[in-house]
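J.: What follows is a predicted protein model with its sequence.
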Amino acid sequence: MRRIPAALLAHLQQPVTTTCRLLKISLADGREFGMTTLDQAITYMGVEYSAINGIDSSIIATDTGLSVDNAEATALLSSDIAGITVEMALAGDLDDAQWEMMLINWADTSMGHMVIDAGDIGEVRVVDDMVYIPELLSFAMRLQQSIGHVWSRRCRAVFGTPANSQTGCGVDAESIWQSGTVTAVGSEPTRVFADSSLLLDTAPVPGRLRWLTGPNASNRLYQVEAYSNVSGTIALLEPVPFTIAPGHTFEIRRDCNKSPSDCIGYGNFINYKGEPLIPVGDGLETMTPSAQVFGGLSGSEIVD
């Protein structure tokens, strides 16, 4: 059942209507951006909905069985107007964003709106630096997600989160970040770089890195694949969206390999979210996704 204001309902029952869809995207930092299917920009409830960065919304399919709702919207990106840009999409600003799609009467916005659907932004793809296609996941999808965990020998906690939750860790990860500045870039300028002054006693492998300045600056955490304490070379597991250059600053820290020994090393075994003493049939049953210990840098990756 949808809540439709009486005035808007009466308008929808007319043979000719003046309606359009509004898509509002709310970022985790509180910023809000709007797009509309109308051929001109419109302001509604304090948010300007852009027609230049407009949307081409697909059919939204849902049913009463709580199956995963189906929705996708295509929008052109433009850097010369206020809105979501290619750089924002590549930098991960749309991570953890939420969306809401509404139907209004653009000729008389005082009639209110009908919420068509709302939820989380899923996958974001950039095509030829011109188009992003956010996957719109309905809140109803959350009702299908499993609550609880099966047993595992490796820890199921999310490193650095408060201990009082199902995946809580208890380690204060913010206190172990260390600052660095890029002094040289390797042959893979989106993945391998060095800070010759950053010589860590304990290699941050597994580790996490986040960019503070430069085009890659965002809250996105990148996984450290390898580190050399001789040259200060760092290799990321996945490339960053934009080329790394000397002078860009970052923060780096160790992560956790989800093993009891690592948890004991952090003095946090009381919060270990695993069952390491349960016997298993073979080695495959002890594996946990993303729980990997990476090796050192190869000679070809060292940055002089």
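T.: Arrived safely. In this text, all values refer to a predicted model and were calculated from it rather than measured experimentally.
J.: Only C-alpha atoms from now on, for both contacts and neighbour counts.
T.: Noted.
J.: Run a quick neighbour tally on Thr109.
T.: 15 (other Cα atoms under 10 Å).
J.: contacting residues around it?
T.: By Cα atoms under 8 Å, 6 or more residues apart in numbering, Thr109 lies in contact with Tyr44.
J.: how far away is it from Met101?
T.: 15 Å (Cα to Cα, to the nearest Å).
J.: before we move on, what about Ala91?
T.: 24 Å.
J.: Check Pro276 too.
T.: Pro276 is 46 Å from Met101, by Cα to Cα.
J.: Second structure follows, compare the two:
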Amino acid sequence: MAFSADLAAHLREGVTTTCGAWAIVRRDGQIYGFTDHDMNLSFEGIDFIANTGLTAKALMQTTGLSVDNSEAMGALTSAAVTEEDIIAGRFDGAEVRAWLVNWADVEQRVLQFRGEVGQLTRGNGAFEAELRGLTEALNQPQGRVFQTPCSAVLGDGLCRFDLDTPGYAVELPVQVVERQRVFRFEDLSTMDSFDHRWFERGRLEVLSGKAQGLVAVIKNDRLSADGRMVELWDSLQADIGPGDLIRLEAGCDKRVATCRYKFDNFLNFRGFPHMPGEDWLMAVPKQADSNEGGALVTGDTVSDGFGIGGGGNGGDPGFEGPGA
């Protein structure tokens, strides 16, 4: 970290007027400012509030690729960090910046830490947050993964599929919800064009209400004569009820047939559908096979069930598009 000349001179005086200040930016864009000074501070367009009871332990910084880390502790208050927001996961992965500030002249400051919120716990009216430095990202796997299914996330920069394409997402109000996890729709006027299991493995995003901004993965999507049932893998950790607006997005099971027939996005498929499986090591020539030593891939088909056309990758793909 680089100290300004003014701040360095102030620190050499022996008697200082410094304090800590932290800014937390959640993934939904909400910004929180905290300080351990007894008066509010303001700089970089952020108000740092003094009455939140937030304190931080000493920052541990090392050379090399070790992860800088610290911890912050504070009181759960209705004006700042609430227990409901922590349970809902709104602070998970939030960006954190920490400064050493001369509270008598806030222009004299130095950024000591930048990272994100890690594990966050709460109890007895207080919370404790682990702060992880920028080098934490180096712990994530890098490079391509060689596997049969696609390694991209539907709609990301590798997949490039636009989920706003008509027929692949729908926004509608909640009709019936059970345990914050199971959604039932008896009125199918806005969903009758979507096939059975169309949203399975897709996303549900809450657009209004107390749970606004939360996102969950869809486990089951069942269409029957009684209506439609959409079930999530995990319950939403915030109250959601009838009338709240949600968005359902089509799901992808990472198979090449799904990419080709459901999304018409085969050119961006990021898997290796022709890669033999583990049972290939035990394969032996069979009289019914083509054993002339030629290429296994011919046109749109691959032998031994590795086809990318005609439902070869495990049977009929079963996706004919909305309204089929």
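T.: Looks like it came in fine. Keep in mind it's a predicted model, so treat the numbers as computed, not measured.
J.: hang on, the earlier thing: counting neighbours, go ahead and name the busier of Pro276 and Met101 of the first structure.
T.: Met101 (21 against 16).
J.: Determine which residue in the second structure is aligned with that one, please.
T.: Alignment note (TM-score structural alignment): Met101 of the first structure maps to Ala98 of the second structure.
J.: which residue sits closest to its match, ignoring its sequence neighbours?
T.: Counting by Cα to Cα, 6 or more residues apart in numbering, the nearest residue to Ala98 of the second structure once its immediate chain neighbours are dropped is Trp22, at 4.4 Å.
J.: Please apply the same query to Thr77 of the second structure.
T.: Thr52 (7.3 Å).
J.: I'd assumed Ala72 was in contact with that neighbour.
T.: No: using Cα atoms under 8 Å, Thr52 of the second structure makes no contact with Ala72, being 11.9 Å away.
J.: quick one, what contacts Ala72 of the second structure?
T.: Residues near Ala72 of the second structure by Cα under 8 Å, 6+ apart: 54-57, 128-131.
J.: ok, so of the residues you listed, who is nearest Val117 of the second structure?
T.: Nearest to Val117 of the second structure among the contacts of Ala72 of the second structure, counting by Cα to Cα, is Leu131 at 4.8 Å.
J.: burial measure for that closest one, as a count.
T.: Neighbours of Leu131 of the second structure (other Cα under 10 Å): 26.
J.: and what of Ile116 of the first structure?
T.: 15.
J.: Alignment lookup: it to the second structure.
T.: Under TM-score structural alignment, Ile116 of the first structure pairs with Gln112 in the second structure.
J.: likewise Tyr272 of the first structure?
T.: Match for Tyr272 of the first structure (TM-score structural alignment): Phe269.
J.: and Leu143 of the first structure, that's in a strand?
T.: No: counting by DSSP: H, G, I helix; E, B strand; the rest coil, Leu143 of the first structure is not part of a strand but helix.
J.: from memory it sits against Gly65, does it?
T.: No: using Cα under 8 Å as the test, Leu143 of the first structure is too far from Gly65 to be in contact (10.8 Å).
J.: Same drill for these two, tell me which one is more crowded.
T.: A side-by-side neighbour count of Leu143 of the first structure and Gly65, using other Cα under 10 Å, places Leu143 first with 12 against 7.
J.: list the contacts for that one?
T.: Contacts for Leu143 of the first structure (Cα under 8 Å, 6+ apart) come out as Leu66.
J.: how much space between it and His149 of the first structure?
T.: 16 Å.
J.: circling back: need the contact list for the residue nearest to Thr77 of the second structure.
T.: By Cα under 8 Å, 6+ apart, the residues touching Thr52 of the second structure are 34-35, 74-75, 77, 80.
J.: Also Phe185 of the second structure?
T.: Counting by Cα under 8 Å, 6+ apart, the residues that Phe185 of the second structure touches are 174-176, 227-229.
J.: repeat that with 10 Å
T.: Taking Cα atoms under 10 Å, 6 or more residues apart in numbering as the contact definition, Phe185 of the second structure lies against 172-177, 191, 223, 226-230.
J.: so of the residues you listed, which ones are in helices?
T.: Here DSSP state H is the test, and these give no hits in helices at all.
J.: So which of those is surrounded by the most neighbours?
T.: Most crowded among these, counting by other Cα under 10 Å, is Val230 at 21 neighbours.
J.: That residue matches what in the first structure?
T.: For Val230 of the second structure, the aligned position in the first structure is Ile234, judged by TM-score structural alignment.
J.: Nearest residue to its match in space, please, no chain neighbours.
T.: Tyr227 (4.7 Å).
J.: Look at the counterpart of the one you found in the second structure and give its secondary structure.
T.: Under the alignment (TM-score structural alignment), Tyr227 of the first structure pairs with Asp221 in the second structure. When classified by three-state DSSP, Asp221 of the second structure comes out as strand.
J.: how about Asp221 of the second structure, what does it touch?
T.: Counting by Cα under 10 Å, 6+ apart, Asp221 of the second structure has contacts 182-184, 195-202, 228-232, 251.
J.: Pick out whichever of the contacts of Thr52 of the second structure sits closest to Cys150 of the second structure.
T.: Nearest to Cys150 of the second structure among the contacts of Thr52 of the second structure, counting by Cα to Cα, is Ala80 at 40.9 Å.
J.: Regarding the closest one, what is its secondary structure?
T.: Assignment for Ala80 of the second structure (three-state DSSP): coil.
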